[in-house]
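Undergrad: below: sequence and its predicted model.
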Amino acid sequence: MKAPQNRASGHVTTGVEPSRRFCVAPMMDWTTPHYRYMARQLSKRALLYTEMVTTGALIHGDTERFLHHNAAEYPLALQLGGSNAGELAHCADLAQQFGFSEVNLNVGCPSDKVQNNMIGACLMGHPDIVAEGFKAMQAATDIPVTVKHRIGINGRESWDELCGFIETVAAAGCKTFIVHARIAVLEGLSPKENRDVPPLKYDWVYRLKAKYPQLEIIINGGIKTVNECHQHLVHSDGVMLGREAYHNPWILTQVDSEFFGEPEKTVSRHEALEAMYPFIEQELARGVYLGHISRHMLGLFHGIPGGRQFRRYISENAHKPGAGLDVLRQALAKVPQIDAATAFTEA
């Protein structure tokens, strides 16, 4: 069918199914349109995900605001939080109307707020509800529908229960599972602690791929380097990075060459930021404060001389009334121009 128009930006998708060989995880307050636009300057092939958006927010809130994005962000997946099959179907249809490349169901978020609304990791205890929601989403859209989940939740942490979850949802038609290789502890740990405290069990994700070779299994959780990605790709179909891709976004410049066989990135960090100036000017003209944009760029010079001064200058000045591109130019002036491929360790 004809690629749908992105009503938020006036552009259309490419109609190409996204590759999940390398993905950047959905992260609340982090994978905003401003971060994603920057990430796309560094990698054209990495699959990007939005923050989780609940079905209630899309149906009863400002739909345009929640789904706003720029076509330059493609390939881009929308992550949904919800459990009502009819609402999920409606929002999956919205995802296609707004031009997203994929729609993903969140079955991994452990926060109390989403649990109380039957959203996120608690759904691992209700595989039939997940299967019903997936089936409704798939029927409502032509774009890929995927599920992101944990390897279990407290009280349901066995290998057999994980396999039961996979088999139930796969029977509804799901072919792609993005697996965070930790259980989620639904009581007593904060969402932040749930990303660190439960031990990683990468071998369980490997075993899933071995047991269900017909399924696409993407591994997520604690991955920090390109070398680690290559090791995981021996046993899985794709990797998903979260915090490392945010705090050290320059790692994305290796993605296209390392995982997709394309020429190495030759852009410098200065050039990558300067390439964003027209976009930033457009956002400022829309009334967006510079600080809401620049906070996502603080890691761009992670680990190189001048990086701390760059971050400090932006942190101290981007929030001031009328702050604009001059703040970024002054911050850039504090970092020496270096060759794109050169790596430094920050003192």
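TA: That came through, no problem.
Undergrad: rest of the way, CA atoms for contacts and neighbours
TA: Will do.
Undergrad: give me the element Phe177 is part of.
TA: strand 176-184 (DSSP states H and E).
Undergrad: give me the buried positions along the helix or strand that comes right after that strand.
TA: For strand 176-184, the succeeding helix or strand toward the C-terminus, using DSSP H and E, is helix 191-194. Neighbour-count burial for helix 191-194, with 16 or more other C-alpha atoms under 10 Å as criterion, is recorded at Asn194.
Undergrad: ok, and what's touching helix 191-194?
TA: With C-alpha atoms under 8 Å, 6 or more residues apart in numbering as the test, helix 191-194 has contacts from 109-111, 184-185.
Undergrad: which of these tops the neighbour count?
TA: Taking other C-alpha atoms under 10 Å to define a neighbour, the member of these with the most is Ala184, carrying 31 neighbours.
Undergrad: now do the closest residue in space to that residue that isn't next to it in sequence against Glu193, distance only.
TA: Leaving aside its sequence neighbours, Ala184 sits nearest to Ile153 (C-alpha to C-alpha, 6 or more residues apart in numbering; 4.7 Å). Distance of Ile153 to Glu193, given as C-alpha to C-alpha, to the nearest Å: 14 Å.
Undergrad: next: Lys135.
TA: Relative to Glu193, Lys135 is positioned 32 Å away (criterion: C-alpha to C-alpha).
Undergrad: then Glu281?
TA: Relative to Glu193, Glu281 is positioned 37 Å away (criterion: C-alpha to C-alpha).
Undergrad: and if you look at His296?
TA: From His296 across to Glu193, the span is 22 Å (C-alpha to C-alpha).
Undergrad: again with Ala245
TA: 19 Å.
Undergrad: residues in contact with the closest residue to Gln309 other than its chain neighbours?
TA: Counting by C-alpha to C-alpha, 6+ apart, Gln309 lies nearest to Lys334, which is 6.3 Å off, once chain neighbours are set aside. If a contact means C-alpha under 8 Å, 6+ apart, then Lys334 has 306, 309-310 as its contacts.
Undergrad: looking at those, which one is closest to Ile178?
TA: Within the contacts of Lys334, proximity to Ile178 (C-alpha to C-alpha) peaks at Phe310, which comes in at 35.1 Å.
Undergrad: what does the strand holding Phe177 rub up against?
TA: Contacts of strand 176-184 from elsewhere in the structure, counted by C-alpha under 8 Å, 6+ apart, are 108-110, 121, 145-154, 157, 194-195, 198-202, 204-205, 215-221.
Undergrad: if you look at the contacts of Lys334, which of them are in strands?
TA: When these are checked against strands (DSSP state E), there are no matches.
Undergrad: between these, which is closest to Gln5?
TA: Within the set of those, Phe310 lies nearest Gln5; the separation is 38.3 Å, counting by C-alpha to C-alpha.
Undergrad: what's the nearest residue to that closest one if we skip its chain neighbours?
TA: By the measure of C-alpha to C-alpha, 6+ apart, the closest residue to Phe310 outside its immediate chain neighbours is Ala331, 4.8 Å from it.
Undergrad: try this one next to it:
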Amino acid sequence: MYADALKHGQKIFAVAPMIDWTDRHCRFLHRQLSRQALLYTEMVVADAIIHGPRQRLLSYSPEEHPVALQLGGSDAGKLSEAIRIAADYGYDEINLNVGCPSDRVQSGTFGACLMRDAGHVADLVSAMKTVATVPVTVKCRIGVDDQEPAEVLPDFLRRMIGAGADAIWIHARKAWLQGLSPKENREIPPLDYDLVYRMKRENPDVFVGINGGIADLDQAASHLKVMDGVMLGRAAYQNAGLLAGVDAAVTGTGPAEVDWLALRDRMMAYAEGVIAAGGRLHHVTRHMVGLFQGFAGARRFRQILSAEATRPGAGVEVIAAAFAAVDIEAGSRVQPEEKKLAG
């Protein structure tokens, strides 16, 4: 995937892994909006895969491809075992989390705190490459705490490349492991896009993607003039409708035209399956609340999903009622992209 992208000058648009957000129901919705976007799971801890309910943690709809599994861990043996187990599920990529700053992750000595020991991360990547049959990638920060990013990031990339990482996704902010919450770590440390651009310029033969503070497809297109890939997190989740413009922008095939009623029907059928399997409607619809930002009736859409889908025994008719509240024809804001992302 990444080697072909570099060889043919193709750009990759990805939706970032987000704990509690990018579960399989979220990814199914996102795939209905974009066939091209690379989707990531929530971070799954290697220990949980080895000892926990692996079917619940790893199963997903075949429609989600291309989909990457993000792993958390700092033990090479456990990460390798988790990859062996996950191989049966057919993920398209294995990604190592070296960016999450949460206390829970720090207590397991993985995530962003691994930025302090690039040599150990390189050993982890090398071990993962030994057992993986798909690309192994790393998602990192530009540094942590009192590290000087301009000094530590080049060395970090050098070690990851030497260990065989197929791609490196860089969140263009430092992480403060003490004193800032995960939410604050996504907002307060200043963005340093220029440093990430420099990493790409210095590593022209390595796939390097950028993440952090990217709000829309115009900004994504600007980054892709330099970078190989762009990754959106909160913007893609909270305003999922923007994903409807990705395929036209990535492939340059023309304006994006969303058949919203067909999307409604697909999500209703999917939700019926989830409910039949013992789930609740809200497990699906909580990811749909941001679909119609900018549309007439969007507020009522959100109200219906928020109030009705959480009721015990709620059925898929709630989705139909929510869509009926939106003036889809009058309110559509999906327009031809002025900038092709591949450009």
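TA: Everything's here; your move. Since this is a predicted model, take the numbers as computed values, not measurements.
Undergrad: wait, the residue nearest to Ala184 of structure 1 touches Met124, no?
TA: Yes: distance between Ile153 of structure 1 and Met124: 6.9 Å, which falls inside the contact criterion (C-alpha atoms under 8 Å).
Undergrad: residue in structure 1 matching Ser80 of structure 2?
TA: Aligned counterpart of Ser80 of structure 2 in structure 1: Ala89 (TM-score structural alignment).
Undergrad: what residues sit buried inside the lengthiest helix in structure 2?
TA: Ordering each helix of structure 2 by length in residues (DSSP state H) puts helix 260-276 first. Across helix 260-276 of structure 2, burial judged by 16+ other C-alpha under 10 Å covers 264, 267-268, 270-272, 274-275.
Undergrad: residues contacting Cys174 of structure 1?
TA: Taking C-alpha under 8 Å, 6+ apart as the definition of contact, the neighbours of Cys174 of structure 1 are 134, 145-147.
Undergrad: swap in Trp159 of structure 1?
TA: Taking C-alpha under 8 Å, 6+ apart as the contact definition, Trp159 of structure 1 lies against Trp204.
Undergrad: kindly recompute the last result at 7 Å.
TA: For Trp159 of structure 1, no residue counts as a contact, taking C-alpha atoms under 7 Å, 6 or more residues apart in numbering as the criterion.
Undergrad: for the stretch 151-300 of structure 2, which segments count as helices?
TA: 182-185, 193-202, 217-223, 234-238, 246-251, 260-276, 281-285, 298-308 (DSSP state H, counting those that start in this stretch).
Undergrad: so the third one corresponds to what in structure 1?
TA: Same thing as helix 217-223 of structure 2. Applying TM-score structural alignment, one finds that helix 217-223 of structure 2 aligns to the residue range 226-232 of structure 1.
Undergrad: average offset of the matching stretch relative to structure 2?
TA: With mean C-alpha distance after the TM-score superposition for structure 1, stretch 226-232 of structure 1 departs from structure 2 by a mean of 0.9 Å once superposed.
Undergrad: who touches that stretch?
TA: Under the contact criterion C-alpha under 7 Å, 6+ apart, stretch 226-232 of structure 1 has outside partners Val239.
Undergrad: how about 8 Å then?
TA: With C-alpha under 8 Å, 6+ apart as the test, stretch 226-232 of structure 1 has contacts from 219, 223, 238-239, 251, 254, 258.
Undergrad: export those to TSV and tack on neighbour count and distance to Ala171 of structure 1?
TA: Conversion of the contacts of stretch 226-232 of structure 1 to TSV gives the following (neighbours: other C-alpha atoms under 10 Å; distance: C-alpha to C-alpha, whole Å):
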residue	neighbour count	distance to Ala171 of structure 1
Ile219	29	21
Ile223	18	30
Gly238	22	22
Val239	25	24
Ile251	18	37
Gln254	18	36
Glu258	16	34
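Undergrad: pretty sure Val258 of structure 2 contacts Leu242?
TA: No: the pair formed by Val258 of structure 2 and Leu242 falls short of the contact definition of C-alpha under 8 Å, at 10.9 Å.
Undergrad: hmm, Ile119 of structure 1 is touching Gln79, no?
TA: No: counting by C-alpha under 8 Å, Ile119 of structure 1 sits too far from Gln79 to count as a contact (12.0 Å).
Undergrad: identify the contacts common to these two.
TA: Looking at what touches both Ile119 of structure 1 and Gln79 (by C-alpha under 8 Å, 6+ apart), the common residues are Asn106.
Undergrad: longest strand in structure 2, please.
TA: Secondary structure of structure 2 read by DSSP E shows that its longest strand is strand 38-45.
Undergrad: now do the same for Thr31 of structure 1: its match in structure 2.
TA: When structure 2 is aligned by TM-score structural alignment, the residue opposite Thr31 of structure 1 is Thr22.
Undergrad: to which residue of structure 1 is Gln36 of structure 2 aligned?
TA: That one, Gln36 of structure 2, aligns with Arg45 by TM-score structural alignment.
Undergrad: assign that match to helix, strand or coil.
TA: Three-state assignment for Arg45 of structure 1 (DSSP: H, G, I helix; E, B strand; the rest coil): coil.
Undergrad: what residues are up against it?
TA: Applying C-alpha under 8 Å, 6+ apart, we find Arg45 of structure 1 in contact with 19, 22, 75, 255-256, 260.
Undergrad: before we move on, what about Glu93 of structure 2?
TA: With contacts taken as C-alpha under 8 Å, 6+ apart, Glu93 of structure 2 has the following neighbours: 67-69, 134-137.
Undergrad: most neighbours of all those, which one?
TA: For the contacts of Glu93 of structure 2, neighbours were counted by other C-alpha under 10 Å; the highest total belongs to Thr137, with 26 neighbours.
Undergrad: give me the helices and strands touching the strand or helix carrying that residue, please.
TA: In this assignment (DSSP H and E), Thr137 of structure 2 forms part of strand 136-141. Contact analysis of strand 136-141 of structure 2 by 3 or more C-alpha pairs under 8 Å, 6 or more residues apart in numbering; DSSP states H and E lists strand 93-98, helix 118-131, strand 167-171 as its packing neighbours.
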